[in-house]
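Enquirer: Fold the following.
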Amino acid sequence: MNAKRITAALLALVMVISLCACSAPGASGSSPSQTDDNGGQSITCLFYSDVWADYLYEVNDAFTAETGITVNMEYYPFDQFFELVEVKLSSGSSDYDVVHVDVPMVAAYTERDYLLSLDQFYSDEEKDMFIESALEAGTWNDQLMAAPMETSSQVLYYNKALLDEAGVEYPSASIEDRLTYDELYDLAKKVQKAVDPDGAKAISGFMFEQVNRPYQILCMPNGLGAPSIGDDSFTVRGILDSEPWIEAMTVYQDAFEEGISLRGITADETLSNFASGKIAFMIGGSWVIDALEEAGIDNFGYAPHPYFEGHNPATPTGSWHYGIPKNAQNVDAAAEYIKYMTVGNGHDMLMENFPALPATTHQLNRILNAEPSDDFTTEVLRLQAYEALNTAVPRPITPGYTEYENIVGTAMEDIANGSDVKECLESAVEQLEIAFEKYQ
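Expert: A predicted model of the protein is given here:
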């Protein structure tokens, strides 16, 4: 399979690629019906982005051949997707039988009574096929509410040309040689000092791709053993303002204070900056590879996600799940399709062709245990498969995740810009306690 085509698809998973709703050729744009034109059963699915389209048509055809159930697909870009889900599900619409669920929204959609429990359709043995982080993220109140379609992870990328110019040895891609944050910062400073001693070129030594966004930055307090939220899914006092959080966010701030990470670069700009040689080291997902191919894939290398010495590594994770709207017309058919796509033949067919990171243990092990190769994408996915199986920590599971993301993200941005770490975290605690009141 063409690597550029693969990584272009992955990039589309996390970027807004259109300004209007789209349906791939042959997809249905009308409301679903109980039967298709030939009298067979039919379901309609609401998905984010048409990035899966080319791969799903083959899988959907196989599902139809096996079950007689026709699958109609509707795809919408990021901005419109969440609004449409909210409008349709809050109104009790029966237009859709299957809906994509961004995994941090599982608890919120459940509390709003938007989704049916999937417990009646999945046995304990089938649930055990999912990796723990994905199963945990799709569960609320001890019920499986959304089944994992895939997951995600991160690696540390580096620009070989900048390291060569600085005379800095490439970090190892081996898990056993994982860099600590201190070691990473030291390497980043060495590169900067050698290639941009006066700062005139505005080269960052290190950046998180999604700078100031909880999805990537939570790995730092998690990496010091601190949770992102309390076991009750609401408590933040004594957690966000705890010593591990203060220490982690101080280390995060240090990168900006010392000029290793340059201020003024947004999450929408980091990838292009890295690909153009303006960043020496960057933490990012597999979706960044397309941009690296455009810039010349041989110019870049990869290494495991960094960690805090003396602590277990923690890496970001989470992606898209499948849910069944409460008022779906064709519940049994929808459940049959979701199972086919998560623990059945459809899942294996999709994941062995579409290079997303699967959320099932057996598919991750397939990637992890494949023969070593010189293919950049394959080896990045292998490294991420290890992380997904061993170091992944899901985002906070709470009905108030939207508020959490906004408030904590603002605190992270303020910290990066030099505000007092402890004060920022204490302010975030106070704001979240007020924001969570409506859920309790």
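
Enquirer: only C-alpha atoms for contact and neighbour calcs from this point on.
Expert: Will do.

Enquirer: quick one: residue 153 from residue 364, how far?
Expert: 12 Å (Cα to Cα, to the nearest Å).

Enquirer: When the two are compared, which one has more neighbours?
Expert: Neighbour tally, residue 153 and residue 364, criterion other Cα atoms under 10 Å: the higher count belongs to residue 153, 26 against 23.

Enquirer: How are the helices of the stretch 201-350 of the chain distributed by residue range?
Expert: For the stretch 201-350 of the chain, the helices defined by DSSP state H, counting those that start in this stretch occupy 214-217, 219-223, 243-257, 270-275, 289-295, 331-342, 345-351.

Enquirer: one more, for comparison:
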Amino acid sequence: MKFPLLTRPVRAAAPLVGGAVAVALLITGCGSGGDSSGGAQQPAGLTPATGLKDPATPVTITYAGAAYAADDIKPVLAAFHQEHPNITVDYQAVPFDQFNSVLSTRLSRKDATLDVYDVDMPRTDAYQARGWLTDLSKAFPDLAGQVDKASLDAATSDGKLVTMPYQTSSQLLYYNKALLKKAGVAFPSAKPGDRLTWEAVTADAKKTQQAGATYGLVFDQVNRYYQLQPLAESLGGGPGAGGDKNLTPALQTGGWEKSMDWYGSLFKDKISPRGVPVAQTPDLFASGQVAFFPGGPWWGPKFAANAKLDFGVTAYPYFEGGKAVTPTGGWSLGLNPASKKAVASEIFMKFMGLDKGGFAQYMPSLAVPPSNTAGTASFYDEKIFKDPRMAGAVDLTKYELAHTATLRARTTGYVEFEDTLSKTFDDISNGASAKSALSSATSTINQAWAKYR
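Expert: A predicted model of the protein is given here:
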């Protein structure tokens, strides 16, 4: 069975910058450098993690990443190189919007110069079906209890561990205190039990605009499935896919249609702006133009950097009569089956995901929860959470990850599914009827998924 190349991005867990040079290096397979002595190592999955042994001679492994910019991950790599002096990690950051096409090119041609790469969690099944992931079950047989359950589930496909989870995510609702105060809107509580409804947020957002706010409500990842799935889930609409192996679209439900009607109304009523790309939505809140901003804790440092921005956080809202649902999922590491440096790669994967709590302890400003349960202490001790404007963020994040976090649909056809939904959300935000747009999406996805059934 032939699978299509991946060409559409998924959500980025943190802002990333990168250049054409990094993309060119990845596509051409250059830049891994170093001694190829790792080629004599055993194939991935045959050496128990407890028995992983550093190479006796220098080895360089290539790591393609989209979760972090090269400068951001430097402290992690420096710590790894200090502990494993014979293994050098050549990290090649790729702009997020180009990442999947770069991976497609390299992995489809079985390029052995790419060793380790970031895997956005909902794409695990799609990558596994294409033969792009190495079975890690024997290398890491005991992850249960070491990483959170949702991350472990996302790293498993066909009953096999095929990625090493290292980072997950959650969401908050940021609000601008100055704009709310000017409109006479009470500041919301940071307690999960006092969670606002989307209906209440909409009404308050309109009040802030009447009092001078440019926009009442702006979603961080506008028109993206990661951010919007919880809207339908809150109303009982499900993830949008079901049936055998989640290969039947399930978008024409009351939950999906009602939530998308509401979503479209935000733009029709000019509560949210049309045409603002994802990369610019945080800037609108950071500059004081937005009353309510649903987004991740990773934006805390950006917002806190503006000393004049008086903001607070509260729980991610839900629909009246529905249930509380929050986005989750993040990044794992995959091992290229064509890699000739499997053991050195597994040692690095173990360092990122497991050793001493994983990579989180080395990040000076993480603001994203690690998958490793021991590593969460480093996350919750971040400086940003001591800022009084972020009061309640730690308890909220802990609560959401334990009680409301919901993974995106797991399906071999995830690539086509997300691609279609991104276009569908864009159409709805630009005025298309939610019912007709979801009907069209259903037809498109059904056609695209025929090859998987």
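
Enquirer: ok, back up a step: which one of the helices of the stretch 201-350 of structure 1 lies nearest to residue 97 of structure 1?
Expert: Nearest to residue 97 of structure 1 among those is helix 331-342 (5.7 Å), distances taken as Cα to Cα.

Enquirer: Kindly name the residues of structure 2 that line up with the closest one.
Expert: The counterpart of helix 331-342 of structure 1 in structure 2, using TM-score structural alignment, spans residues 342-353.

Enquirer: Quick one: average offset of the matching stretch versus structure 1, please.
Expert: Following superposition, stretch 342-353 of structure 2 is found to deviate from structure 1 by 2.0 Å on average (mean Cα distance after the TM-score superposition for structure 1).

Enquirer: Which among the helices of the stretch 201-350 of structure 1 is found nearest to residue 28 of structure 1?
Expert: The minimum distance between residue 28 of structure 1 and these falls on helix 331-342, with 16.0 Å, by Cα to Cα.

Enquirer: what packs against that closest one?
Expert: Packed against helix 331-342 of structure 1, as judged by 3 or more Cα pairs under 8 Å, 6 or more residues apart in numbering; DSSP states H and E, are the following elements: strand 42-48, strand 147-148, helix 345-351.

Enquirer: Report the angle between it and strand 42-48.
Expert: In this structure, helix 331-342 of structure 1 runs at an angle of 50 degrees to strand 42-48, with axes from the mean of the first three to the mean of the last three Cα atoms, to 10 degrees as the basis.

Enquirer: got the contact list for residue 356 of structure 1?
Expert: 10, 150, 151, 152 (Cα atoms under 8 Å, 6 or more residues apart in numbering).

Enquirer: what number of residues lie near whatever residue of structure 2 lines up with the third one?
Expert: Residue pairing (TM-score structural alignment): residue 151 of structure 1 is matched to residue 168 of structure 2. Counted by other Cα under 10 Å, the residues lying close to residue 168 of structure 2 total 24.

Enquirer: Once you drop chain neighbours, what's closest to residue 168 of structure 2?
Expert: residue 330 (4.1 Å; Cα to Cα, 6 or more residues apart in numbering).

Enquirer: Just confirm that neighbour contacts residue 14, I think it does.
Expert: No: here residue 330 of structure 2 does not reach residue 14: they are 9.8 Å apart, not a contact under Cα atoms under 8 Å.

Enquirer: returning to that earlier point: can you tell me which of the helices of the stretch 201-350 of structure 1 is most buried?
Expert: With neighbours taken as mean count of other Cα atoms under 10 Å, those reach their highest mean count in helix 219-223, at a mean of 26.

Enquirer: residues in structure 2 matched by it, start to end?
Expert: Using TM-score structural alignment, helix 219-223 of structure 1 lines up with residues 230-234 of structure 2.

Enquirer: Which residue ranges of the stretch 351-453 of structure 2 form strands?
Expert: 405-406 (DSSP state E, counting those that start in this stretch).

Enquirer: Equivalent analysis for the stretch 101-250 of structure 1, please.
Expert: With DSSP E, counting those that start in this stretch as the criterion, the stretch 101-250 of structure 1 has strands spanning 139-140, 143-144, 147-148, 155-159, 204-208.

Enquirer: what's the most buried one of those strands?
Expert: Between the strands of the stretch 101-250 of structure 1, strand 147-148 has the highest mean count of neighbours, a mean of 30, where neighbours are mean count of other Cα under 10 Å.
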